[in-house]
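Asks: one predicted model, sequence on top.
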Amino acid sequence: MTGTHARWLDEAQERARDVLAPAVLRYIAEGAREEVTLGEAEAAWRAVRLLPRVLRDVRTIDTTADLLGTSSPLPLGIAPMSLQRAAHPDGEVAMARAAAEVGVPLVLSSNAGSTFADVAATGVTWWMQLYASPDRDLTAGLLEDAVTQGASAIVLTVDTPVVGTRYPAPEGGSVWDVADRSWVGVNARTPPVGVSPKDRDKAMDLVPEDLGRFSEMTGLPVVAKGVLRGDDAARAVDAGAAAVWVSNHGGRQLDQVASTASCLPHVVGAVAGRAPVFVDGGVRSGLHAMVALALGATGVFVGRPMFYALASDGVDGVRRALLELGTELEESMRLAGAASAADLAGVVSGPERPDLR
């Protein structure tokens, strides 16, 4: 069914349900265990209340952002996701083309089904998301290849020493019953043992010093992704992180962790301007993105909606999704009396948040 939603992004999700295999749809939509964190993500952004300013000149709205040294027309980016070739035959390449056309960065999963070279050929600004391996030689090889193909940053996922448990869907079946091996891990120098992330061990010995080591190894800025606590954020910056990314892995790792909306102010406060702070998790509109900026984020990354947009309409769908978010952001800023992200300081009013330091 199409044409029933006021927002195209909502319609794209509905269209994706018609084209994705049920097991793939479940894999993208699912969260860890009882999905408590997953269920709270979007509501946490909606719970934030605003105190808009008035009598402000908002004829011109500046939505540009400096994202790790690259000027972007929007403070948005595409979060890393695997199995994009299950959404569209061109997978990450199609996603990259749309990101390049809009001018926002793409974060490419370690488990991507498209090669670094093919993604880079689109001209997109791309960052490599890294699951560090217990075998640091394997990690070093992957990083070397990413640098060779033009990655401009490394996004180290720090919240995945193991893959969190996700319960089977009531109707049964697994995405790995339908997933093609070519959809996963094509950039690994050693072919993956299996298609499931559980088949590939993650480093359980990551320490803050690894951030500096990976930066020195690659010559690139390294982002610590998966930080929810202020004290961890401060340690990451002290150890050389170029940015901190507030994320709970889309509710797919430890269940019952706090929402990113509630954690963001504490991380921003702990970092104290020494590094940019990015955020993802439950962002479903330009208004949500504006709330994140008002809470101190420099960049806002979106995952699942981009996957649905890719499944719905390929490159055109992702482009349209990004532009719709941008249009919503611009309107929200005008209504908040903010001509730029800097003008959003003080616009948020509540709610009370727990002390997560």
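Replies: Ah, there it is.
Asks: please make it C-alpha for all contacts and neighbour counts, starting now.
Replies: OK.
Asks: for this protein, which segments count as helices?
Replies: Along the chain, the stretches classed as helices by DSSP state H are 8-19, 22-29, 36-47, 84-87, 91-102, 116-120, 136-148, 209-218, 230-238, 260-271, 286-294, 304-336.
Asks: surely L322 and V102 touch.
Replies: Yes. In this structure L322 lies within contact range of V102 using CA atoms under 8 Å: 7.4 Å.
Asks: the two: which is more packed in?
Replies: Neighbours were counted for L322 and for V102 using other CA atoms under 10 Å; L322 has more, 27 against 19.
Asks: residues near A311, how many?
Replies: A311: 27 surrounding residues under other CA under 10 Å.
Asks: nearest residue to it other than its sequence neighbours?
Replies: Of all residues not flanking A311 in the chain, A87 sits nearest, at 4.3 Å (CA to CA, 6 or more residues apart in numbering).
Asks: once you drop chain neighbours, what's closest to M290?
Replies: L329 (6.0 Å).
Asks: and the closest residue in space to G173 that isn't next to it in sequence, what does it touch?
Replies: Of all residues not flanking G173 in the chain, A23 sits nearest, at 6.5 Å (CA to CA, 6+ apart). A23 makes contact with G173, S174, V175, V178, according to CA atoms under 8 Å, 6 or more residues apart in numbering.
Asks: closest one to D10 out of those residues, please.
Replies: When the contacts of A23 are ranked by distance to D10 (CA to CA), V175 comes first, at 23.6 Å.
Asks: do I have it right that P221 meets A151?
Replies: No. Using CA under 8 Å, P221 is not in contact with A151, being 10.2 Å away.
Asks: try this one next to it:
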Amino acid sequence: MLTLNSSRTPQREALAPGTLTLADHERHARARLDANAWAYFSGGAGDEHTLHANRHAWDSIALLPRVLRPLAGGHTRCTLLGRELAHPILLAPVAYQCLAHPDGEIATAWAAAALGAGMVLSMQSSTTLEAVAAAMVGERSAGPLWLQLYLQHDRALVRELIARAEAAGCEALVLTVDAPTSGVRDRERRAGFALPPGIRAANVSAMAAPPPMRLGAGQSALFDGLLQHAPTWDDVAWLQAQTRLPVLLKGVLHPEDARLAAAQGVAGLIVSNHGGRTLDTALSTASALPRIADAVGGALPLLVDGGVRRGTDVFKALALGATAVLVGRPVVWGLAHAGAAGVAHVLRVLRDELEVAMALTGCATLGGISRAALAPAPTAAVV
């Protein structure tokens, strides 16, 4: 079995010549990943409308520059859950990163620590949370490490994971709430996706089997089977009662769900459609974000993921009400391309591009970014 630990320094690898953008990393990653891994990391649900809409939505927002503004002393620092961060770019939870590179989540954690980025570790990490924490927690420049969870029928396992996260130094739990069942992932099915030998969900191998379902004629294997254990708001309250860590919800797109979450006292929301991997034709996260921001009215921090590929996207997200953004697939592309160095370069590019966008819109700090920096949407011509 492939094993990793924090005592192993990630391989030192060089970027391919001419690597400048996140799209360059994606191209090099495509050349390195086999069809199985590429289908898993790059694919979306159904016809992948939402996958592509996430990217298109950021592109469709126009910026409205300001000139002759004071910019000396500007910076990208922000505060999130009581922590000052060097910049508002965090790493989204992505499962099975050893599919992309032998160093997997260890390399990602080293890059995050070096670039001052927070990291959300997937519950389905191919490396144990303790090994990832050892590579990141306590590093002077590192951002926070959070653990992502899916609520399982095996509550003893969930409680064990919470205790391990607290002991390892994780600073928050991120509960993914938008996937009570997997999406219809045609690209994965066509590729016959399967985990290769030696790669597994390192943190959840001991999960107890769910009780067997005895289905009669006309019953639904989904609704009367798997979804018998689908989490509800009561389960969110249960999770909050099990931990001293703040709990954020990931996967909120509806303003009413945002209001319910705020009333329940969650620590934050991540506006997400699972990277277009669950419900195809769900609205883009850039479209959902301002509605969520208006619904909660600044009552709790908002993060957003989905389609972020440029520093201008980060800027637009902050203008629409986000406190920070998460990036997922670009991290995998950097990892597959050049290991820890590739992930670090992805983060550096986004931060550098964010600073340029701030300067050219007259915003010296993140606090100066608002919807006033976005051009009004064009209206249809009257004929």
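Replies: Great, that's in hand. Given the structure is predicted, the values throughout are model-derived calculations rather than measurements.
Asks: before we move on, the earlier item: ok, P221 and A151 of structure 1, which is more surrounded?
Replies: A151 (25 against 21).
Asks: give the contact list for the more buried one.
Replies: Taking CA under 8 Å, 6+ apart, one finds A120, T125, W126, W127, M128 in contact with A151 of structure 1.
Asks: show me what the fourth one aligns to in structure 2.
Replies: Structural correspondence for W127 of structure 1 with respect to structure 2 (TM-score structural alignment): W146.
Asks: and for its match, the neighbour number?
Replies: Other residues close to W146 of structure 2 by other CA under 10 Å number 28.
Asks: so which of the helices of structure 1 is nearest A203 of structure 1?
Replies: Using CA to CA, the helices of structure 1 put helix 136-148 closest to A203 of structure 1, at 8.7 Å.
Asks: from the contact counts, what lies against the closest one?
Replies: Where contact means 3 or more CA pairs under 8 Å, 6 or more residues apart in numbering; DSSP states H and E, helix 136-148 of structure 1 is packed against helix 209-218.
Asks: residues of the helix it packs on that come out buried?
Replies: D210, L211, G212, F214, S215, T218 (16 or more other CA atoms under 10 Å).
Asks: okay, the angle between that helix and helix 136-148?
Replies: Put simply, helix 209-218 of structure 1 runs at 50 degrees to helix 136-148, going by axes from the mean of the first three to the mean of the last three CA atoms, to 10 degrees.
Asks: so which elements touch helix 209-218 of structure 1?
Replies: The helices and strands touching helix 209-218 of structure 1, judged by 3+ CA pairs under 8 Å, 6+ apart, are helix 136-148, strand 222-227.
Asks: in structure 2, what stretch matches the last one?
Replies: Same thing as strand 222-227 of structure 1. Using TM-score structural alignment, strand 222-227 of structure 1 pairs with 247-252 in structure 2.
Asks: for burial, what's the neighbour tally of the aligned residue in structure 1 for A62 of structure 2?
Replies: Residue pairing (TM-score structural alignment): A62 of structure 2 is matched to R49 of structure 1. Residues lying near R49 of structure 1 (other CA under 10 Å) number 13.
Asks: against S349 of structure 1, how distant is R49 of structure 1?
Replies: Going from R49 of structure 1 to S349 of structure 1 by CA to CA, to the nearest Å gives 5 Å.
Asks: same check, this time on V283 of structure 1
Replies: Between V283 of structure 1 and S349 of structure 1 the distance is 19 Å, computed by CA to CA.
Asks: ok, the two, which is more surrounded?
Replies: Legend: neighbour count by other CA under 10 Å for V283 of structure 1 and S349, higher for V283 (28 against 11).
Asks: for the equivalent of that one over in structure 2, which residues are in contact?
Replies: In structure 2, V283 of structure 1 lines up with V308, judged by TM-score structural alignment. Taking CA under 8 Å, 6+ apart, we find V308 of structure 2 in contact with R55, W58, V314, L326, V327.
Asks: and for P144 of structure 2?
Replies: The contact partners of P144 of structure 2, by CA under 8 Å, 6+ apart, come to R83, A117, G118, M119, V137, C170, E171.
Asks: and V48 of structure 1, by the same measure?
Replies: V48 of structure 1 neighbours (CA under 8 Å, 6+ apart): V291, V348, S349, G350, P351.
Asks: please redo it, this time with the cut-off set to 6 Å
Replies: By CA atoms under 6 Å, 6 or more residues apart in numbering, the contact list for V48 of structure 1 reads P351.
Asks: ok, the one 4 residues further on next?
Replies: By CA under 6 Å, 6+ apart, the contact list for P52 of structure 1 reads A336, G337, V347.
Asks: mapped onto structure 2, which of these hold?
Replies: Of these, the ones still in contact in structure 2 (both residues aligned by TM-score structural alignment, their matches' CA atoms under 6 Å) are A336.
Asks: distance of C98 of structure 2 from L81 of structure 2?
Replies: C98 of structure 2 is 30 Å from L81 of structure 2, by CA to CA.
Asks: check R30 of structure 2 too.
Replies: Computed as CA to CA, the R30 of structure 2 to L81 of structure 2 distance reads 36 Å.
Asks: of the two, which one has the most company?
Replies: Each of R30 of structure 2 and L81 has its neighbours counted (other CA under 10 Å); R30 has more, 17 against 13.
Asks: what range does stretch 331-342 of structure 2 cover in structure 1?
Replies: Going by TM-score structural alignment, stretch 331-342 of structure 2 sits over residues 306-317 in structure 1.
Asks: ditto for stretch 84-102 of structure 2
Replies: The aligned range for stretch 84-102 of structure 2 is 71-89, by TM-score structural alignment.
Asks: equivalent analysis for stretch 24-41 of structure 2, please.
Replies: Going by TM-score structural alignment, stretch 24-41 of structure 2 sits over residues 11-28 in structure 1.
Asks: and the matching stretch, what's buried?
Replies: If you call a residue buried by 16+ other CA under 10 Å, then stretch 11-28 of structure 1 has these buried ones: 11-17, 20-28.
Asks: now that stretch: how far from the chain's centre is it?
Replies: For stretch 11-28 of structure 1, the distance from its own C-alpha centre to the chain's C-alpha centre is 19 Å (CA atoms, centre = their mean, to the nearest Å).
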